[in-house]
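In: Quick one: sequence and predicted model below, then my questions.
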Amino acid sequence: MLRLFPIETPVEVTEQKIRTRKKQRCDICRKEVINMKQHLMTHTGEKPHSCPVCKRNFTDPSNTKKHMMIHTGRKPYSCPTCKRNFTRSGDMKIHMMTHNGEKPYSCQTCGKSFSRKQNLKSHVQTHGMNRTIYHCTVCSKDFSD
């Protein structure tokens, strides 16, 4: 059965279509992907879709449309807790972890957890640099020199 989505949320329509397609395995990197033609552009560096405002290039036309929201100021996703608005649903979901305390990314070395994968990556680098970690007793945050 076909599901209809409001015109204002083209991202949801795209995500629904993607879920129904079958994945293929890339011969180059062995990753399973839905759109092989588009995925191969990541290996060739080809980015045929360009933003008409800033000329930034993308492999996928839907990414160009999502990017355009930066220029239009459109932020269709709203956090139900604090009402902060976001251009992408994924950014809103990550933000919502700050409200519920969810921290799914843990450091294998010290066990410290993070809500964002990028914050874990930055933290892991501090272990390899032999940095001294200082713990603030006022705010309970850790800092390094």
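Out: Everything's here; your move.
In: can we go C-alpha only for contacts and neighbour counts from here?
Out: OK.
In: Please, which helix or strand holds Val13?
Out: Using DSSP states H and E, Val13 sits in helix 10-20.
In: Give me the helices and strands touching that helix, please.
Out: With contacts defined as 3 or more CA pairs under 8 Å, 6 or more residues apart in numbering; DSSP states H and E, helix 10-20 has no helix or strand neighbours.
In: quick one: buried residues of it?
Out: Neighbour-count burial for helix 10-20, counted by 16 or more other CA atoms under 10 Å, picks out Val11.
In: Also stretch 107-119?
Out: So, applying 16+ other CA under 10 Å, buried residues of stretch 107-119: Ser113, Phe114, Ser115, Arg116.
In: So the second one versus Lys93, what's the distance?
Out: This means Phe114. Distance of Phe114 to Lys93, computed by CA to CA, to the nearest Å: 14 Å.
In: one more structure, for comparison:
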Amino acid sequence: TLFANNAINLNHISNNNNQRLIKRDRRNDTCEYCGKVFKNCSNLTVHRRSHTGEKPYKCELCAYACAQSSKLTRHMKTH
């Protein structure tokens, strides 16, 4: 019937849109340097620093700098 065909077409369109959203999310959480995919974009941010050399966390007592806040917290125990 016409209604049944329309329902199938709407489901097909909906499925295609969902697939595009999933693919878009994967692109956003994929490292542009090596292609590694992350489920969490903050993990990608930390990983990206391994390629760029960015070290935004700096010790105020010495020259130590690192890419992850947890590493700075661990380092501070040495002072």
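Out: Structure's in. What do you need? Please read these numbers as outputs of a predicted model, since none were measured by experiment.
In: Tyr33 of the second structure and Arg27 of the second structure, how far apart?
Out: For Tyr33 of the second structure, the distance to Arg27 of the second structure - CA to CA - is 12 Å.
In: can you check His12 of the second structure too?
Out: Remark: distance between His12 of the second structure and Arg27 of the second structure (CA to CA) = 23 Å.
In: swap in Cys62 of the second structure?
Out: Cys62 of the second structure is 38 Å from Arg27 of the second structure, where distance means CA to CA.
In: and if you look at Cys41 of the second structure?
Out: 11 Å.
In: Now do the same for Met76 of the second structure: its match in the first structure.
Out: Using TM-score structural alignment, the equivalent of Met76 of the second structure in the first structure is Val124.
In: Contact partners for that match?
Out: Contacts for Val124 of the first structure (CA atoms under 8 Å, 6 or more residues apart in numbering) come out as Cys107, Thr109.
In: let's see 10 Å
Out: Ser106, Cys107, Gln108, Thr109, Cys110, Lys112, Gln118 (CA atoms under 10 Å, 6 or more residues apart in numbering).
In: how about the helices in the second structure?
Out: Assigned by DSSP state H, the second structure shows helices spanning 2-28, 41-52, 69-76.
In: Tell me which residue lies nearest the centroid of the first structure.
Out: The first structure has Gly90 as the residue nearest its centroid, 5.7 Å off, counting by CA atoms, centre = their mean.
In: From Ala67 of the second structure, how far off is the aligned partner of Ser78 of the first structure in the second structure?
Out: Aligned counterpart of Ser78 of the first structure in the second structure: Thr30 (TM-score structural alignment). In this view, Thr30 of the second structure and Ala67 of the second structure are 18 Å apart by CA to CA.
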